[in-house]
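Turn this into a model:
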Amino acid sequence: MPHILIIDDDEVLAGLFEDYLREEKYDVTTIFNGSAGLEAALTNNYDLVVLDVMLPDMTGIAVLTGIRSKSQIPVLMFTARGDDVDRILGLENGADDYVPKPCTPRELIARIRAILRRSQAESRHEKKLQCGPLQIWPQQRKAIWHEAQLSLTSTEFSLLEVLTRHAGQVVDKNTLSEQALGRPLAKFDRSIDVHMSSIRQKLGVQQDGHGYIQTIRGKGYLLVK
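Below is the predicted model:
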């Protein structure tokens, strides 16, 4: 039974989501302020964090930064509907995905399931993937780059895994969204671009100064083989 941590000061809405999640066979803990939520998120007792951007004692972005400094636990952000600034800040600081608030319990469950599916191993005997100095173990959720382990969020790992499976080929954004984020690409959704920017920074550049992940305008992304 996955254990979900909700960090949100809206007690009514959080209670609604908690009840719905329990009906869907999730174990749920709700905390109503950022500092206590951050402490709880770092205990390794949870499988996923649902984090509101607006909290009474500290911002959700500050909580996310604190989590990412010590943990790669999947984080789903609550953002204000239409607020691109909070959305992009969350993704740039390591959020795995976001859901606009207010949202329906059904939409929240769908996002949680998608994140958990891609963060958990699907096969106990899946082989290693390799593209040059990049080695990926999908079952272990581990990536090695030039013999050093990459620190990736769950979403970054999933995106890099999809690109590695299609190394040398252009992968369009909708395919990346469906296979890595677990949902179709929404209109004006920049999540893929923000995550790709973060992955590029972690991989660095080739000797000629070009990135290992190339943007093919109007088509998608390509991992150089």
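
make it CA atoms for all contacts and neighbour counts henceforth
Will do.

Going by residue numbers, what spans are strands in this structure?
3-7, 27-31, 48-52, 75-80, 97-101, 129-131, 134-137, 142-145, 148-149, 170-171, 213-216, 220-223 (DSSP state E).

how about the ones you listed in JSON lines, adding distance to Leu160 and mean neighbour count?
As requested, the strands of the chain are exported to JSON lines (distance: least, CA to CA, whole Å; neighbours: other CA atoms under 10 Å):
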{"stretch": "strand 3-7", "distance to Leu160": "25", "mean neighbour count": "23"}
{"stretch": "strand 27-31", "distance to Leu160": "30", "mean neighbour count": "18"}
{"stretch": "strand 48-52", "distance to Leu160": "20", "mean neighbour count": "26"}
{"stretch": "strand 75-80", "distance to Leu160": "18", "mean neighbour count": "25"}
{"stretch": "strand 97-101", "distance to Leu160": "16", "mean neighbour count": "20"}
{"stretch": "strand 129-131", "distance to Leu160": "11", "mean neighbour count": "16"}
{"stretch": "strand 134-137", "distance to Leu160": "9", "mean neighbour count": "20"}
{"stretch": "strand 142-145", "distance to Leu160": "9", "mean neighbour count": "17"}
{"stretch": "strand 148-149", "distance to Leu160": "14", "mean neighbour count": "12"}
{"stretch": "strand 170-171", "distance to Leu160": "11", "mean neighbour count": "18"}
{"stretch": "strand 213-216", "distance to Leu160": "10", "mean neighbour count": "16"}
{"stretch": "strand 220-223", "distance to Leu160": "9", "mean neighbour count": "20"}
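
need these in JSON lines with distance to Gln201, can you?
Rendered in JSON lines, the data for the strands of the chain read as follows (distance: least, CA to CA, whole Å):
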{"stretch": "strand 3-7", "distance to Gln201": "29"}
{"stretch": "strand 27-31", "distance to Gln201": "33"}
{"stretch": "strand 48-52", "distance to Gln201": "25"}
{"stretch": "strand 75-80", "distance to Gln201": "20"}
{"stretch": "strand 97-101", "distance to Gln201": "19"}
{"stretch": "strand 129-131", "distance to Gln201": "18"}
{"stretch": "strand 134-137", "distance to Gln201": "15"}
{"stretch": "strand 142-145", "distance to Gln201": "13"}
{"stretch": "strand 148-149", "distance to Gln201": "14"}
{"stretch": "strand 170-171", "distance to Gln201": "19"}
{"stretch": "strand 213-216", "distance to Gln201": "10"}
{"stretch": "strand 220-223", "distance to Gln201": "14"}
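
one more to put side by side:
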Amino acid sequence: MLVVDDDPTVAEVVAGYLLRAGFVVDRAADGPTAVARAAAVRPDLVVLDLMLPGLDGLEVCRRIRERGPVPVVMLTARGDQDDRILGLEVGADDYVTKPFSPRELVLRVESVLRRAGTPPPAGPWLRSGPLALDPAARRATHGGTELALTIREFDLLAFFLRHPGRVLGREELMRRVWGWEFGDLSTVTVHVRRLREKVEDDPARPQLISTVWGVGYRFDPPPGTPPADPVPAAAESTAHEAVAVQETVNPDA
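Below you'll find the predicted structure:
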């Protein structure tokens, strides 16, 4: 686990909670050091502050993700919605807004790691037009070319393929794909946009993932695609943990 934050107090608290949760933790206080540490020993996950000296968190995330699909949980300042969206666009799997609860951060880290390391239910490939997805191997292709998908993008695409022709609200997607009962719905919007850029021939005029204005999104299989087999509800269940806590980390304190 790599914790990257230039505030020594925040870094110490985050590292301490992760250590108590059983993780081995390395730390970096600036962007170049973070990139070098991640290149030397590939971490299982990076907790990454957005504002860093040397290289900002967005650039660090880009460079780390160039070497492989390392999960990233980004730390952002309160109210910086544009920065949060940018973080998701460069490949962050989740974000936590400062000031934050260290316990919530640990739960978010554990949730991302479960998705990264726990294989989904075994089963046949999911296919629709040019798309083919292997849930067990977590591989997806478009026209025979393998897609480079983040953890969330893969899970989102799998959910769409399992529910063709059905309108899915952003709240439902957040609950059933992310496992969150509440959260910033722009997270879903950003991931749908990123997914379209990878699976649509023309992302500006999507043919596979349509927007149903005021409701959500719908996956439209190309004509001639065989109907999908029904998916047991148990196979889609997502673990969700919540805890009420008092302590927070405030960078302005």
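
TM-score for the pair, please.
TM-score of the superposed chains, computed with TM-score structural alignment, normalised by the length of structure 1, equals 0.90; 219 aligned residues with a CA RMSD of 1.8 Å.

Any idea which of the strands of structure 1 gets closest to Gly182 of structure 1?
Using CA to CA as the measure, strand 97-101 is the one of the strands of structure 1 that comes nearest Gly182 of structure 1, at 10.4 Å.

What is the closest one packed up against?
The criterion is 3 or more CA pairs under 8 Å, 6 or more residues apart in numbering; DSSP states H and E, and the helices and strands that strand 97-101 of structure 1 contacts are strand 75-80, helix 84-92, helix 105-119.

circling back to that earlier point, how about the strands of structure 1, which one is nearest Asp189 of structure 1?
Per CA to CA, nearest to Asp189 of structure 1 of the strands of structure 1: strand 97-101, 10.8 Å.

Show where that closest one falls in structure 2, residue numbers please.
Aligning strand 97-101 of structure 1 against structure 2 (TM-score structural alignment) gives residues 94-98.

Ok, stretch 23-37 of structure 1 next?
The alignment of stretch 23-37 of structure 1 onto structure 2 (TM-score structural alignment) spans residues 20-34.

Can you tell me what sits against the matching stretch?
For stretch 20-34 of structure 2, contacts defined as CA atoms under 8 Å, 6 or more residues apart in numbering pick out 1-8, 11, 15, 18-19, 37, 52-57, 60, 106.

In helices only, show me those residues.
When these are checked against helices (DSSP state H), the matches are 8, 11, 15, 18-19, 37, 57, 60, 106.

show me the contacts for the most centrally placed residue in structure 2.
By CA atoms, centre = their mean, structure 2 has its centre lying nearest to Asp93, at 2.4 Å. When contacts are counted by CA under 8 Å, 6+ apart, Asp93 of structure 2 touches 71-74, 112, 150-152.

Could you do Leu51 of structure 1 as well?
The contact partners of Leu51 of structure 1, taken as CA under 8 Å, 6+ apart, are 6-8, 60, 64, 75-78.

Pro184 of structure 1 now?
174-175, 177-178.

In structure 1, what residue corresponds to Val109 of structure 2?
Match for Val109 of structure 2 (TM-score structural alignment): Ile112.

Just give me the neighbour total for that match.
Ile112 of structure 1: 22 surrounding residues under other CA atoms under 10 Å.

And for Gly22 of structure 2?
8.

Distance of it relative to Met1 of structure 2?
11 Å (CA to CA, to the nearest Å).

What is the equivalent residue in structure 1 for Arg196 of structure 2?
Checking TM-score structural alignment: Arg196 of structure 2 goes with Arg200.

Wait, its match touches His210, no?
No - using CA atoms under 8 Å, Arg200 of structure 1 makes no contact with His210, being 10.3 Å away.

wait, what's in contact with the equivalent of Asp5 of structure 2 over in structure 1?
Under the alignment (TM-score structural alignment), Asp5 of structure 2 pairs with Asp8 in structure 1. Contacts for Asp8 of structure 1 (CA under 8 Å, 6+ apart) come out as 14, 30-33, 51-52, 54-55.

Check Ile144 of structure 1 too.
With contact set as CA under 8 Å, 6+ apart, Ile144 of structure 1 has these partners: 133-136, 150.

how does it look with 6 Å?
Taking CA atoms under 6 Å, 6 or more residues apart in numbering, we find Ile144 of structure 1 in contact with 134-135, 150.

Tell me the gap between stretch 65-85 of structure 1 and the middle of its chain.
Distance of stretch 65-85 of structure 1 from its chain centroid, counting by CA atoms, centre = their mean, to the nearest Å, is 8 Å.

That stretch maps to which residues in structure 2?
Using TM-score structural alignment, stretch 65-85 of structure 1 lines up with residues 62-82 of structure 2.

how far does the matching stretch stretch from start to finish?
Taking CA to CA as the criterion, the two ends of stretch 62-82 of structure 2 lie 17 Å apart.

Please identify the residue in structure 2 that aligns with His146 of structure 1.
So, by TM-score structural alignment, His146 of structure 1 is matched to Gly143.

if I look at Thr189 of structure 2, how far off is Leu195 of structure 2?
From Thr189 of structure 2 to Leu195 of structure 2 the distance is 10 Å (CA to CA).

Name the residue in those two with the higher neighbour count.
Ranked by neighbour count (other CA under 10 Å), Thr189 of structure 2 and Leu195 place Leu195 first, with 20 against 15.

any idea how far the more buried one is from Glu59 of structure 2?
21 Å.

what lines up against Gln207 of structure 2 once you look at structure 1?
So Gln207 of structure 2 corresponds to Gly211, using TM-score structural alignment.

wait, its match sits on Val205?
Yes - counting by CA atoms under 6 Å, Gly211 of structure 1 touches Val205, with 4.5 Å between them.

between the two, who's got more neighbours?
Gly211 (16 against 13).

What does Ser177 of structure 1 correspond to in structure 2?
Checking TM-score structural alignment: Ser177 of structure 1 goes with Met174.
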